[in-house]
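Asker: coordinates only, sequence not included:
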């Protein structure tokens, strides 16, 4: 990764270095961070942390977290370490395969695990020409392996939070096993009346609550895009610009 650029997040509160070409985290990572129900003093593991955007957004919102990121690609892991230091947020980054974690990680458990797994199944689409981008977006490790890795690292009662494309919801629900219950799905709809493009999943280790499918959270105000600039709802503006928690349904 030879060239990078600095991107602003949370209204400029965070300045995060990302590849100038190839995969860069954006709104999805901010939404993931905003959905994690972490409290000060708790521990959080992000699987596939990339350049650290989600973990750093979470650390900016909730003080006093003990955060760890796992990233397979050396170049992204190095960026995540630099970004954490530059923004003054404590984040330990391990370069490792989540499906074969090092002994130091296998010995730990966390209050929360979050992830933004690659969206695209390569048996249903074409690979990206850039190998770094392809590794970030193309699914090499099945969703079931991501969820298994999360369940192994969670303390009893701990929460998994995950964002994924809506079309992968059947795969997500199939991958959940008896270790993770009280599952909730929050669809994310671009506008009122539009089909959800993304979903957020929450599930609790050892949870016994019934499955819940919430009404969609609408991201943009109005029926269509009518002017330059963003058109986010007030709740989404607070998440994206001020680093507020996502308004998860009660």
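Answerer: Structure received. If you're wondering where the values come from, they're calculated on a predicted model, not measured in any experiment.

Asker: Could you use CA atoms for every contact and neighbour count after this?
Answerer: Noted.

Asker: which of the residues in the biggest helix by length in the chain are buried?
Answerer: For the chain, the helix with the greatest residue count under DSSP state H is helix 74-87. Neighbour-count burial for helix 74-87 flags 75-84 (criterion: 16 or more other C-alpha atoms under 10 Å).

Asker: Give me the contacts around that helix.
Answerer: Residues outside helix 74-87 that contact it (C-alpha atoms under 8 Å, 6 or more residues apart in numbering) are 1, 14-18, 49-53, 56, 70-71, 90-95.

Asker: Which of those fall within strands?
Answerer: Among these, the ones falling in strands (DSSP state E) are 14-18, 70-71, 92-95.

Asker: Just the buried ones from these, in PyMOL syntax?
Answerer: Buried residues within the ones in strands among the contacts of helix 74-87, by 16+ other C-alpha under 10 Å, are selected in PyMOL with:
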select buried, resi 14+15+16+17+18+70+71+93+94+95
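
Asker: picking that back up, of all the buried residues of helix 74-87, which two lie farthest apart?
Answerer: 75 and 84 (14.5 Å; C-alpha to C-alpha).

Asker: that's a strand at residue 117, yeah?
Answerer: No: counting by DSSP: H, G, I helix; E, B strand; the rest coil, residue 117 is not found in a strand; it is coil.

Asker: and stretch 197-211, which residues are buried?
Answerer: Buried, per 16+ other C-alpha under 10 Å, within stretch 197-211: 198-207.

Asker: same question but for stretch 62-71, I mixed them up
Answerer: 62, 65-71.

Asker: Stretch 163-181 now?
Answerer: For stretch 163-181, burial by neighbour count (16+ other C-alpha under 10 Å) applies to 163-166, 169, 172, 175-176, 179-181.

Asker: Same check on stretch 119-129?
Answerer: 119-121, 127-128.

Asker: Please compare the first structure with the one that follows:
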């Protein structure tokens, strides 16, 4: 549901105001380029119950972190992104949804060296849950996001993706969880980075409809665990026909349930 209202924006765009979680969460985001959607909602809803400290790496306008905070009223979140212009909207979104007191917004490059990340305020071994929806190139769409910096970032090679995983590992607390959502085409380097650094790696494949090929995966791991990898059965978002979501995901997208996996 779109709630467009004209606002000034440093990139001379008019942001859209979009409703998530059945209208409980209203997010302003650029009209063009990367836009938060279902992946962000699933990522935020996938966080463990009662997790006290959350870090959203590459947060964009903050949607996934705000979804998580909507589910857990005691959660404190750090939303980190390298795009300072986007972070202006991130701060506005936290304030507009009543989360300012529980939110820290950091301008930091996820792939920067540790000393640079620390100087920007990103702490080591500090977050019980670390989530990320790393940017990627959508070959099916044929184009990149409109913003130059974001477009460059969407060419995510395996080495750069591994830097995201490395940063997540450094920021998570011992015993903390790390959760990524990503296209299935990049599952191989994603799993390589996760299994190198974590245990209890769990993969949830997502498919548009029953019997169709998997398009997205959620991958969760526990820092310091030695438990083996688990590949869950795939879950379909829609039924065989129609545009409606199956009950499990309909409840998640309405904000009535979290993702249990």
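Answerer: Structure received. What you see is a predicted model; the values in this text were computed from it and never measured.

Asker: before we move on, back to that, okay, the buried residues of stretch 163-181 of structure 1 in a markdown table with secondary structure and distance to residue 212 of structure 1 next?
Answerer: Formatted as a markdown table, those follow (DSSP: H, G, I helix; E, B strand; the rest coil; distance: C-alpha to C-alpha, whole Å):
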| residue | secondary structure | distance to residue 212 of structure 1 |
| --- | --- | --- |
| 163 | strand | 16 |
| 164 | strand | 17 |
| 165 | strand | 18 |
| 166 | helix | 15 |
| 169 | helix | 13 |
| 172 | helix | 14 |
| 175 | helix | 16 |
| 176 | coil | 14 |
| 179 | coil | 17 |
| 180 | strand | 14 |
| 181 | strand | 11 |
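
Asker: now the end-to-end length of stretch 30-43 of structure 1.
Answerer: Distance across stretch 30-43 of structure 1, first residue to last, is 18 Å (C-alpha to C-alpha, to the nearest Å).

Asker: no wait, stretch 121-139 of structure 2
Answerer: First residue to last in stretch 121-139 of structure 2 (C-alpha to C-alpha) measures 34 Å.

Asker: do the same with stretch 89-109 of structure 1
Answerer: Note: stretch 89-109 of structure 1 ends 21 Å apart using C-alpha to C-alpha.

Asker: same deal with stretch 206-214 of structure 2?
Answerer: Terminal-residue distance, stretch 206-214 of structure 2 (C-alpha to C-alpha): 5 Å.

Asker: counterpart of it in structure 1, which residues?
Answerer: Using TM-score structural alignment, stretch 206-214 of structure 2 corresponds to residues 188-196 of structure 1.

Asker: how distant is that stretch from the center of its chain?
Answerer: 20 Å (C-alpha atoms, centre = their mean, to the nearest Å).

Asker: so stretch 161-171 of structure 1 corresponds to what in structure 2?
Answerer: Under TM-score structural alignment, the match for stretch 161-171 of structure 1 is residues 179-189.

Asker: Give me the residues contacting the matching stretch.
Answerer: By C-alpha under 8 Å, 6+ apart, stretch 179-189 of structure 2 touches 39, 43, 46-47, 129-134, 158, 161-162, 205, 214-221.

Asker: Take those residues and keep only those in strands.
Answerer: 129-132, 205, 216-221.

Asker: Residue 253 of structure 2 maps to what in structure 1?
Answerer: Using TM-score structural alignment, residue 253 of structure 2 pairs with residue 240 in structure 1.

Asker: Which strands and helices lie in contact with whatever helix or strand its match lives in?
Answerer: For residue 240 of structure 1, the element it lies in under DSSP states H and E is helix 234-242. Secondary-structure packing of helix 234-242 of structure 1 (3 or more C-alpha pairs under 8 Å, 6 or more residues apart in numbering; DSSP states H and E): helix 27-35.

Asker: The match of residue 253 of structure 2 reaches residue 32, doesn't it?
Answerer: No: using C-alpha atoms under 8 Å, residue 240 of structure 1 makes no contact with residue 32, being 11.0 Å away.

Asker: Same drill for these two, tell me which one is more crowded.
Answerer: Shown here are residue 240 of structure 1 and residue 32; by other C-alpha atoms under 10 Å, residue 32 has more neighbours (25 against 21).

Asker: what's the counterpart of residue 23 of structure 1 in structure 2?
Answerer: Aligned partner of residue 23 of structure 1 by TM-score structural alignment: residue 34.

Asker: quick one, what contacts the residue nearest to its match when sequence neighbours are not counted?
Answerer: Of all residues not flanking residue 34 of structure 2 in the chain, residue 145 sits nearest, at 5.5 Å (C-alpha to C-alpha, 6 or more residues apart in numbering). By C-alpha under 8 Å, 6+ apart, the residues touching residue 145 of structure 2 are 32-34, 151, 154.

Asker: Of these, which is the most crowded?
Answerer: Of the contacts of residue 145 of structure 2, with other C-alpha under 10 Å as the count, residue 34 tops at 19 neighbours.

Asker: separation between that residue and residue 214 of structure 2?
Answerer: From residue 34 of structure 2 across to residue 214 of structure 2, the span is 22 Å (C-alpha to C-alpha).

Asker: just to revisit the earlier point, reformat the ones in strands among the contacts of stretch 179-189 of structure 2 as TSV; add distance to residue 123 of structure 2.
Answerer: Output for these, formatted as TSV (distance: C-alpha to C-alpha, whole Å):
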residue	distance to residue 123 of structure 2
129	13
130	12
131	15
132	16
205	31
216	29
217	27
218	24
219	23
220	21
221	19
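
Asker: Closest one of these to residue 17 of structure 2?
Answerer: Once C-alpha to C-alpha is applied, the member of those that ends up nearest residue 17 of structure 2 is residue 132, at 22.2 Å.

Asker: What is the equivalent residue in structure 1 for the closest one?
Answerer: In structure 1, residue 132 of structure 2 lands on residue 115 (TM-score structural alignment).

Asker: so how many other residues sit close to that match?
Answerer: Neighbours of residue 115 of structure 1 using other C-alpha under 10 Å come to 25.

Asker: Out of the buried residues of stretch 197-211 of structure 1, flag the one nearest to residue 5 of structure 1.
Answerer: Of those, the one sitting nearest to residue 5 of structure 1 (C-alpha to C-alpha) turns out to be residue 198, at 26.5 Å.

Asker: so what's that closest one up against?
Answerer: Counting by C-alpha under 8 Å, 6+ apart, residue 198 of structure 1 has contacts 163-166, 187-189.
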